[in-house]
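S.K.: The sequence and its predicted three-dimensional model are supplied below.
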Amino acid sequence: MCERHGAHLSRRTFFVAGGAALVGTVFPAAAEAEAEETRTVTGRFEPGAPDWYYLPVTVPAGVREIEVRYRYDRPQPPPGLPGNALDIGCFDPSGHDLGDHRGFRGWSGGFRDGFVINAGDATPGYLPGPIEPGTWHVILGPYTVAPQGMNYAVDVTLRYGPSGPPHIPVPAPERARGRGRAWYRGDCHLHTMHSDGHRTPGQLAAAARAAGLDFVASTEHNTPSAGLRWGEHAGPDLLIIDGEEVTTRSGHWLALGLPVGHWIDWRYRAEEPDRFRRFRDEVRAVGGLTVAAHPYCPYVGCSWGFGYRDVDLVEVWNGPWTADDEHAVRTWHDLLCAGHWVPAMGNSDAHSESDVVGLPQTVVFADDLATRSILAGLRAGRAWLAESSRVGLALRASGPGAHGARPAGIGQRLRVGPGAPVDVVLEVSGAPGCEVRLITPGGVAHSAAVPASGSAVVRWSTRAREAAWVRAEVRRPVPTDTTPDTMVALTNPIFLGV
């Protein structure tokens, strides 16, 4: 069986060579079947192919396991053009329409060459469960197609017999042993072998503990499968929050604080803003947060295309400091100056074992070390960013006199009249040889050097009419490959005025 797919096809139209309609891969009824049977479908994607192609597979009763393997050619593209890349996932007979949670059974993008699903187990990235009879769909996503086109082959193997014992999820608890109302350190953008990461969940949890983190968020690409096992690695010292990195063709966003097993669809582009808002609203409805991730990431499909009006936070610092992060901070600063504040956060986006978990990290003020408390602190912007747990920081602003306005901290408002004097104090530690900058809508308003001890107390005075807000940066005068210096810490603003 062979199919061709080109730019002239709609996203849900299937054709085969010669114009015949694709009827799917049909297996015999269970009574006629052997213990195992494999069918192969071959096809071709042309440049400009639709984002998604659904290969139907008719599964009879009596199947205990389905296995899918795929391959495609990788011709050398002309200089400057991307080569072939093909993603893969799966829906069961419950449905594969946009947002259909019932039918989603897994996604691995282009990281694996196939998957296996049965009642009690599944390849990481996929959801175990019964192999119900009916029409399953293998979803193929031609991420990039070289000018020469892409030939592919999909092998579908069905294995018959008793389904075996069901899978028993082990989710992480929603609370860990905290310190009451306090600042907690976390990393909310992380990957394991459940998507395109190289660490196991256990290795990631160990790396988080070694980095001095209090919490992490599980954000696998387009799948909630890791959440079914995080309870094996959480503990009283480490809160694990369920989430997903929603990987669209127009940018990636984090859905933080999802219920265990809850899946958020990614099959839309920036030209379809209503679809994005639909799933943004779905995340908010279950108490979660939406985060624009690495907005200036230079890879195909990674840069942010949905704007900032419809998200709860923006990830301004992603992994080791680069020009992409500098650009993100500048955009965020411009939003602040325009009167639109989207709280900032920073995460490591760690994939490989060489990626440092907690570089950077978000330090959030929360009522407790519990999922809802951490999310509430992030939503309110009661957070600052650091390159590691060695860095300490406190920023506060106060008005005149003992009976004046109540002092305000990061993410809060100091309610004083426009002419009232405002005292700003920044305390920093673990930052030897760095420069502290206090920044307002007018730019850098005050700077000071941190001595070799790494600790400093910086004071500055202003009035609310002169600065609608103030935020802090701590930078090391050491260049990276793409920037003249290195960010060490960054705060959300304190707002000044009634």
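M.R.: Looks like it arrived, so ask away.

S.K.: drop to CA atoms for contacts and neighbour counts, all remaining ones
M.R.: OK.

S.K.: Distance check, E315 against D368.
M.R.: 23 Å (C-alpha to C-alpha, to the nearest Å).

S.K.: Equivalent analysis for C302, please.
M.R.: 34 Å.

S.K.: where along the stretch 51-200 of the chain do the strands fall?
M.R.: 53-59, 63-72, 85-91, 104-109, 114-118, 134-144, 150-160, 182-187 (DSSP state E, counting those that start in this stretch).

S.K.: The shortest one to strand 104-109, inter-axis angle?
M.R.: Right, the one you point to is strand 114-118. 160 degrees (axes from the mean of the first three to the mean of the last three C-alpha atoms, to 10 degrees).

S.K.: Point out the other helices and strands that strand 114-118 packs with.
M.R.: Helices and strands touching strand 114-118, as assessed by 3 or more C-alpha pairs under 8 Å, 6 or more residues apart in numbering; DSSP states H and E, comprise strand 63-72.

S.K.: likewise the third one?
M.R.: Applying 3+ C-alpha pairs under 8 Å, 6+ apart, one finds that strand 85-91 makes contact with strand 104-109, strand 134-144.

S.K.: Please tell me how far it is from the chain's geometric centre.
M.R.: 18 Å (C-alpha atoms, centre = their mean, to the nearest Å).

S.K.: again with the first one
M.R.: In terms of C-alpha atoms, centre = their mean, the gap separating the centre of strand 53-59 from the centre of its chain is 29 Å.

S.K.: Same list, the strands of the stretch 51-200 of the chain, but as TSV with distance to M487 and mean neighbour count please.
M.R.: Converted to TSV, the strands of the stretch 51-200 of the chain look like this (distance: least, C-alpha to C-alpha, whole Å; neighbours: other C-alpha atoms under 10 Å):
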stretch	distance to M487	mean neighbour count
strand 53-59	43	20
strand 63-72	42	19
strand 85-91	34	22
strand 104-109	32	26
strand 114-118	40	21
strand 134-144	33	21
strand 150-160	42	19
strand 182-187	17	24
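
S.K.: here comes the other one, which I'd like you to weigh against the first:
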Amino acid sequence: MEEQRQWFKGDTHLHTTNSDGNLTRDQLVEECIDRGLDWAIITDHNFSTVEVPYRVGGFQVMQGEEITAKPGHLNLWGASLPFKAPYKLETPNDYKAVIAEAREAGALISVNHPFCKKCGWHMPLDDFDFDCVEVWNAPMHIDDMTNLRWWHGELLRGRRLTAVGGSDYHRDHYHITRLVGNPTTVCLAKSNSQEDIMRALKNGNCFVTQGPNRTMLYLTSNGAYAGQTVAWEPGIRAHIRVEKLKVGHRVEVYHNDTVIYRWQAKKSGTHEASFEVPGKGFVRAEVLYEYKGIAKLIYKKIVAKLMPLDKDIPVPPFAYCFTNPVFFE
């Protein structure tokens, strides 16, 4: 019998005063705990702030580093790295050498915000062996939806990459925002130890949501969860349970490139649905929302100031939560 697992909430991408954040490591950990997270990976730029994983009460602090150079950013998680900055990272081969060394040391490799207009990935994504892709970076914005569409396209090609989210936390603004855990990656694991969370991330046993106390989205089929594989047969069904769904938000379920279930919430609360899986491939679920009226105007003003390259782009529906796929073979 498989050992019992549960859901643990965490943040995969965080910075401290050891690079360009404004909180010390201890202050950042305190904020993570206060936000209701169970684990965090501290990923300072070109610096390993956490030499060994450690716990603060029941909270797990994990090893990580964001390898940072102009051609692109990588998060390396869950291992003591055999190298230290400064790095020579100018060519694809430079990055491949770092990836190979990190993987040999036991690290997971995540490509960060690949289609970010400010600091995206400027090399062919197909040429690299990543474990994960940071689809959702910082509060949801247009580049994140580009990441999400690219990742879905990779799934259609048969490439299995775990989609994760990370707040890329550096600081809060105007004493009114609390950006740690926005977004939150929620992992299904035996415990919140570094070993178990790394295994969940590698296998895609996770979903991503706007925050630790926001919408929770669970996708199952025949006892399998996100990241797991089920033997397809005619009539097999999948199930979703959406908790803390907000009024007006829309639930969509994809089978490969086709939406097989869609439902818009008329009230806030919990929604459950079961549906037939029409064939082999994968099923994944997401919750979408749209800015309207004053909220849309406020978003446009923020974008004009913080992301001026997006100011003339139509505002699309945004993801509020999404799962990794259940696969059917």
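M.R.: Sure thing, it's come through. Given the structure is predicted, the values throughout are model-derived calculations rather than measurements.

S.K.: Superposed, how do the two chains score by TM?
M.R.: Remark: TM-score between the superposed chains equals 0.85 [TM-score structural alignment, normalised by the length of structure 2]; 301 aligned residues with a C-alpha RMSD of 2.2 Å.

S.K.: one step back: generate JSON lines for the helices and strands packed on strand 85-91 of structure 1, with distance to Y54 of structure 1 as supplementary columns.
M.R.: JSON lines is the format used below for those (distance: least, C-alpha to C-alpha, whole Å):
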{"stretch": "strand 104-109", "distance to Y54 of structure 1": "13"}
{"stretch": "strand 134-144", "distance to Y54 of structure 1": "5"}
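
S.K.: Could you dump the strands of the stretch 51-200 of structure 1 into JSON lines and include distance to T322 of structure 1?
M.R.: JSON lines is the format used below for these (distance: least, C-alpha to C-alpha, whole Å):
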{"stretch": "strand 53-59", "distance to T322 of structure 1": "36"}
{"stretch": "strand 63-72", "distance to T322 of structure 1": "34"}
{"stretch": "strand 85-91", "distance to T322 of structure 1": "26"}
{"stretch": "strand 104-109", "distance to T322 of structure 1": "26"}
{"stretch": "strand 114-118", "distance to T322 of structure 1": "34"}
{"stretch": "strand 134-144", "distance to T322 of structure 1": "25"}
{"stretch": "strand 150-160", "distance to T322 of structure 1": "34"}
{"stretch": "strand 182-187", "distance to T322 of structure 1": "18"}
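
S.K.: what's the closest of the helices and strands packed on strand 85-91 of structure 1 to L228 of structure 1?
M.R.: strand 104-109 (12.8 Å; C-alpha to C-alpha).

S.K.: what's the counterpart of G319 of structure 1 in structure 2?
M.R.: Alignment note (TM-score structural alignment): G319 of structure 1 maps to A138 of structure 2.

S.K.: Going along the chain, name the helices of the stretch 351-498 of structure 1.
M.R.: With DSSP state H, counting those that start in this stretch, the ranges of helices along the stretch 351-498 of structure 1 come out as 371-379.

S.K.: which stretches of it form strands?
M.R.: For the stretch 351-498 of structure 1, strands defined by DSSP E, counting those that start in this stretch occupy the ranges 361-366, 383-386, 392-398, 408-409, 413-414, 421-429, 435-440, 443-449, 456-463, 469-476, 486-491, 494-496.

S.K.: quick one: the first one aligns where in structure 2?
M.R.: Counterpart in structure 2 of strand 361-366 of structure 1, with TM-score structural alignment as the criterion, is residues 184-189.

S.K.: Check the mean deviation of the matching stretch from structure 1.
M.R.: With mean C-alpha distance after the TM-score superposition for structure 1, stretch 184-189 of structure 2 departs from structure 1 by a mean of 1.0 Å once superposed.

S.K.: And for that stretch, what's in contact with it?
M.R.: Contact with stretch 184-189 of structure 2 is made by 5-12, 164-167, 196-197, 199-201, 205-212, as judged by C-alpha atoms under 8 Å, 6 or more residues apart in numbering.

S.K.: Kindly report the same for stretch 294-309 of structure 1.
M.R.: Counting by C-alpha under 8 Å, 6+ apart, 247-252, 270, 273, 276, 292-293, 314-318, 324-325, 327-328, 342 sit against stretch 294-309 of structure 1.

S.K.: mind running it again at 7 Å?
M.R.: If you take C-alpha atoms under 7 Å, 6 or more residues apart in numbering as the criterion, stretch 294-309 of structure 1 is touched by R249, S250, G251, H252, A270, A292, E315, V316, N318, D324, A328.

S.K.: Excluding chain neighbours, give the residue nearest to T209 of structure 2 in space.
M.R.: Leaving aside its chain neighbours, T209 of structure 2 sits nearest to C321 (4.1 Å; criterion: C-alpha to C-alpha, 6 or more residues apart in numbering).

S.K.: which one in structure 1 is aligned with that neighbour?
M.R.: With TM-score structural alignment as the criterion, C321 of structure 2 matches A489.

S.K.: just to revisit the earlier point, right, so of the strands of the stretch 51-200 of structure 1, which gets closest to R44 of structure 1?
M.R.: Comparing the strands of the stretch 51-200 of structure 1 against R44 of structure 1 with C-alpha to C-alpha, the closest turns out to be strand 150-160 (4.3 Å).

S.K.: can you name the residues of structure 2 that that closest one overlays?
M.R.: Taking TM-score structural alignment, strand 150-160 of structure 1 hits no residues over in structure 2.

S.K.: so how far is that strand from its chain's centroid?
M.R.: On C-alpha atoms, centre = their mean, the centre of strand 150-160 of structure 1 falls 30 Å from that of its chain.
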